[in-house]
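# I'll drop the sequence and a predicted model, then ask my questions.
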Amino acid sequence: MSDVSFVRTEMLPEQAPPASEVGVVGWVRNNLFSSWLNSILTLVSLYAIWYVLAGVLPWIFESVWNANSLNECREIMMATWGSTHGHACWGVINDRWLQLLFGFYPSHLYWRPILALLLLLVALAPVLYSDRVPTKLLILTAIYPFLMPWLMWGGTIWAPISAALGFVVGWGVYTVVGKQLSNLFALIAGVAASLIWWLVLSSYFTDAMASILPIGIEYVQSRAFGGFMLAILLGVVAIGVSLPIGIVLALGRQSDLLIVKYLCVGFIEFIRGVPLITLLFVASLLLNIFMPPGTNFDIILRVMIMMTLFSAAYMAEVIRGGLAALPRGQYEGADSLGLNYWQAQRLIIMPQALKISIPGIVSTFIGIFKDTTLVSIIGLFDVIGLASAIRADTAWNGIYWELFAFIAALFFVVCFSMSRYSMYLERKLQTGHH
């Protein structure tokens, strides 16, 4: 019997994949019901989600928006649903949302903090999205640290100009001295010149120019600041200033100069060993004791300084972790190229260390932004302090969840945005191959 073999001369046409393996059905089958254990967990999770939403959604949507007191809210609930249970009274938000956002800031000047926030977003754009935004906006980025305080507090235009001139004076002295002496002496001379300008000469310059050209806007006292506006103000300053200070502290901690190293170590360990609330009490109560008599040191400025120093200490340790993660070959490569210390840090070491540290840096940013709520303990009316004041009002005495749900939503929007941006930045800077 002969063996007859057959060889196919044409390829079979490509078949469509089974319907159970692609699309929504395929995703559900592979991710939610891939085994009996996953199936049980999926069903339990769906029940838990349904149980939570069944209670939360009616509370949010079957609610009262137009009421002037909690009692009025309850009367409307009884008339509409026959019960006050399971229904939110959003009338308090409708009645007090401007106060929760702006505190006691004069209502006819709300345009100033709103403009400051919009300019902040524009000023951050060339820093956060350098490949998508025109670099000309960096001019606004450089001006914004002087423009924002003027918009928020008001007063003469010459105060922020005088503050900016301090940097110009310091740079000028650094450039002139640098031609004669070493960079270290030039840096010390430049810093000293800026401090002399700010502490001694600035007030004379401001007063003289204000008398010649009185240009300014209405002044707003710090005690009028409050609400979520205050949280954003403190958070932006602490985040923006703590990063460069943290970088300097991290480099100082790794320095071969013993005095610099021990000063940085001492500062970092002391600040990290003390709760933030203690530092805020120091800023609020004790700092004035050590100031010269008659010195008026703004309470918000004191809180900004303490929160910035607190954040900088944690930032320094995060960045030091990034520096420690770099292989030794990166330092040796910088040396082999003939780069000096600062060139190596700027071009090779620090960009890689910051890239490694992005998750920790953003976590520190989010943490310090949420910690701004602690200022309510020292008498500043941030959004938490205002919530307590609103609940003390007889009209809204007894309201609770609605206020804190609104505050939680505000903080979630900001913190979630920072988290998403950090993920975008990590993807953008990813250079490894998977």
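Sure thing, it's come through.

# Every contact and neighbour count from this point should use C-alpha atoms.
Noted.

# Hmm, D382 and G226 touching each other?
Yes. If you go by Cα atoms under 8 Å, G226 and D382 touch, sitting 4.6 Å apart.

# got any residues that touch both of these two?
Common neighbours of G226 and D382, using Cα atoms under 8 Å, 6 or more residues apart in numbering, are G103.

# now the strands: where do they sit in the stretch 101-250 of the chain?
155-156, 216-217 (DSSP state E, counting those that start in this stretch).

# quick one, which of those is packed in tightest?
The highest average neighbour count among the strands of the stretch 101-250 of the chain, using mean count of other Cα atoms under 10 Å, belongs to strand 155-156 at a mean of 20.

# measure I361 to I368 for me?
11 Å (Cα to Cα, to the nearest Å).

# Then E62?
Note on E62: its distance to I368, by Cα to Cα, is 35 Å.

# Between those two, which has more neighbouring residues?
More neighbours surround I368 than the other of E62 and I368, with 22 against 16 (other Cα atoms under 10 Å).

# May I see the buried residues of the strand or helix carrying the more buried one?
In this structure, I368 is located in helix 350-370 according to DSSP states H and E. For helix 350-370, the neighbour count (16 or more other Cα atoms under 10 Å) marks 350, 352-366, 368-370 as buried.

# Show me what the helix or strand just after that helix is packed against.
Beyond helix 350-370 on the C-terminal side, the first helix or strand identified by DSSP H and E is helix 383-392. Secondary-structure packing of helix 383-392 (3 or more Cα pairs under 8 Å, 6 or more residues apart in numbering; DSSP states H and E): helix 91-102, helix 227-253, helix 401-429.

# V168 is nearest to which of these?
Distance to V168, taken as Cα to Cα, is lowest for helix 227-253 among those, at 18.9 Å.

# ok now the closest one, how far from the chain's centre?
8 Å (Cα atoms, centre = their mean, to the nearest Å).

# Likewise for stretch 426-434?
24 Å.

# State the distance spanning the first to the last residue of it.
Chord length of stretch 426-434, first to last residue, is 14 Å (Cα to Cα).

# Need the contact partners of that stretch.
Residues contacting stretch 426-434 (Cα under 8 Å, 6+ apart): K355, I358.

# again, but for stretch 17-29
Applying Cα under 8 Å, 6+ apart, the contact partners of stretch 17-29 are N30.

# alright, now check it against this:
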Amino acid sequence: MAENKTFTPLPDLPPPASTVGFVGWLRSNLFSSPANTIMTVLAAVFALWLIPPTLDWTLFSAVYSGGSEACAANPDAACWPFITKRLPQFFYGFYEETERWRVDVAAIMLAVGLVWLLIERLPYRQFVGLFMLLVYPLIAWALLYGSVFGIDFFPIVQTSLWGGFSLTLVIALTGIVISLPLGIVFALGRQSKMPIIRTICISFIEFWRGVPLITVLFMASVMLPLFLPEGVTFDQLLRALLGVALFSSAYMAEVVRGGLQAIPKGQTEGAQSLGLGYWLMMRKIILPQALKTVIPGIVNTFIGLFKDTTLVLIISLFDLLGVVQAAIADPNWSVKSVPYTGYVFVALVFWVCCFGMSQYSRYVERKLHTGHKR
């Protein structure tokens, strides 16, 4: 009879060093094929050609103190005193200096509200959301303009004096808050079985998507007053806000419609089999799944809207870019590096805001991930 033998399994060997760690990451992401290797080398050469002189101009050789004379003595480097001395104007625009505290209060309330909504462990987030959506706009308008519904709370500051980054935030946030619900309504209307509703929604979406935003702003600024009754005036900023919101809502409607079409038909049939009505089915089952699917598209539309706020300059509204351009035209700062410094500053501000929105959207995507991500 054969003798039984006991076999002791050998311990698992570690994976090859070339497939894990930093070396493995390089092999799998940067040097996985000849084409990727060539692209990596070309990108490294381009970075070595671009990054060192950019850092030298922006940081190492830049001027940080003094006035225009100091910048004129070193015209081949960034002139940061131009930014620091004009920073209040870049934020407040042409707002009266004695009334700038009102902008500060509105900005602080906005920041606190947004932080409260973004931090999930804080209590009463639903009530804060309703406050920011329904009450805060009235408070902000009362603070910035001075009057609401004909009641004067503070000295009136005309919207023509608004400007800078505060105006950029007003236009962008108004467009974002209005375009999302409007886009959802028009997306649902475009898929409606009622011909009249579907025709109206399709006409609205295709009209606004087929017209450049510059044309929309010109129409809102120049043509709209011609159609108003005699003696009726409409604030230029409000006209621009309305045009931007309607323009963005058309694009948002198509983004949401893409999410609705991605939902399997079985979801709708299952909801109907439970006896759910149309609006309850949309609110509880269809829209949550559709909006989760198109989070990247929604945020992409928001980012595009935020950057498109610079176009209001053509109707004499001085947002951040417009105020910087006006400051560059100051003969006291007629230095070679001043325009470049101003545009770099604007680019950095917009990049920080857009990158922040992008990163938060990725966080929301990871949080709502349910195993269907590819």
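It's in. Given the structure is predicted, the values throughout are model-derived calculations rather than measurements.

# counterpart of the helix holding I368 of the first structure in the second structure, which residues?
On the second structure, the counterpart of helix 350-370 of the first structure by TM-score structural alignment is residues 287-307.

# tell me the contacts of T278 of the first structure?
By Cα under 8 Å, 6+ apart, T278 of the first structure lies in contact with nothing.

# now the residue mapped onto it from the second structure: how far from F227 of the second structure?
Here T278 of the first structure is matched to T215 in the second structure, going by TM-score structural alignment. To F227 of the second structure, T215 of the second structure is 17 Å away according to Cα to Cα.

# same check, this time on K5 of the second structure
99 Å.

# likewise P123 of the second structure?
Going from P123 of the second structure to F227 of the second structure by Cα to Cα gives 48 Å.

# Mind checking which of those two has more residues around it?
P123 (11 against 8).

# which residue in the first structure lines up with that one?
Per TM-score structural alignment, P123 of the second structure is aligned with P134.

# In the second structure, what sits opposite L287 of the first structure in the alignment?
Per TM-score structural alignment, L287 of the first structure is aligned with L224.

# The corresponding residue of the first structure for D56 of the second structure: helix or strand, and which one exactly?
Matched by TM-score structural alignment, D56 of the second structure corresponds to P58 in the first structure. Assessed by DSSP H and E, P58 of the first structure sits inside helix 36-61.

# Hey, what's the angle from that helix to helix 401-429? Just curious.
Counting by axes from the mean of the first three to the mean of the last three Cα atoms, to 10 degrees, helix 36-61 of the first structure lies at 130 degrees to helix 401-429.

# if we can go back for a sec, contacts for the helix holding I368 of the first structure?
Applying Cα under 8 Å, 6+ apart, the contact partners of helix 350-370 of the first structure are 231-232, 234-236, 238-239, 307, 311, 314-315, 318-319, 321-323, 325-326, 345, 411, 415, 418-419, 422, 426, 429.

# so how much does that helix differ from the second structure once superposed?
By mean Cα distance after the TM-score superposition for the first structure, the fitted helix 350-370 of the first structure averages 1.1 Å away from its aligned residues in the second structure.

# Please tell me how far that helix is from the chain's geometric centre.
Chain-centre distance of helix 350-370 of the first structure: 11 Å, with Cα atoms, centre = their mean.

# likewise stretch 2-21 of the second structure?
Computed by Cα atoms, centre = their mean, the chain-centroid distance of stretch 2-21 of the second structure equals 53 Å.

# Could you tell me the end-to-end distance of it?
Start and end residues of stretch 2-21 of the second structure are separated by 48 Å (Cα to Cα).

# hang on, the earlier thing: would you tell me which one of the helices and strands packed on helix 383-392 of the first structure is buried the most?
Stretch with highest mean neighbour count among those: helix 227-253 (a mean of 21; mean count of other Cα under 10 Å).

# That helix maps to which residues in the second structure?
Using TM-score structural alignment, helix 227-253 of the first structure lines up with residues 164-190 of the second structure.

# got it, and stretch 96-107 of the first structure?
Following TM-score structural alignment, the aligned partner range for stretch 96-107 of the first structure in the second structure is 86-97.

# Can you give me the end-to-end span of that stretch?
Terminal residues of stretch 86-97 of the second structure lie 13 Å apart, using Cα to Cα.

# how far out from the middle of the chain is that stretch?
22 Å.

# same question, stretch 106-123 of the first structure
Distance, centroid of stretch 106-123 of the first structure to centroid of chain: 17 Å (Cα atoms, centre = their mean).

# Give me the residues contacting that stretch.
F102, L137, L138, L140, T141, Y144, M148, L151, M152, V220, A224, M229.

# Tabulate those (TSV), appending distance to H433 of the first structure.
Formatted as TSV, the contacts of stretch 106-123 of the first structure follow (distance: Cα to Cα, whole Å):
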residue	distance to H433 of the first structure
F102	48
L137	34
L138	33
L140	37
T141	34
Y144	39
M148	43
L151	47
M152	47
V220	54
A224	53
M229	43
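
# one step back: now the match of helix 227-253 of the first structure on the first structure. Mean distance?
For stretch 164-190 of the second structure, the mean deviation from the first structure after alignment is 0.8 Å (mean Cα distance after the TM-score superposition for the first structure).

# My reading is that Q345 of the first structure lies in a strand. Confirm?
No. Counting by DSSP: H, G, I helix; E, B strand; the rest coil, one finds Q345 of the first structure to be helix, located in no strand.

# How about it: what's its closest non-neighbour residue?
Distance criterion Cα to Cα, 6 or more residues apart in numbering; nearest residue to Q345 of the first structure, sequence neighbours excluded, is P351 at 8.0 Å.

# Please report the distance of that neighbour from I358 of the first structure.
Going from P351 of the first structure to I358 of the first structure by Cα to Cα gives 11 Å.

# now V375 of the first structure
For V375 of the first structure relative to I358 of the first structure (Cα to Cα), the value is 27 Å.

# residues in the first structure aligned with stretch 353-361 of the second structure?
Going by TM-score structural alignment: stretch 353-361 of the second structure matches residues 414-422.

# residue nearest the centroid of the second structure?
The structure's the second structure has its C-alpha centroid closest to I303; by Cα atoms, centre = their mean the separation is 3.2 Å.

# how close does that one get to E254 of the second structure?
From I303 of the second structure to E254 of the second structure the distance is 16 Å (Cα to Cα).
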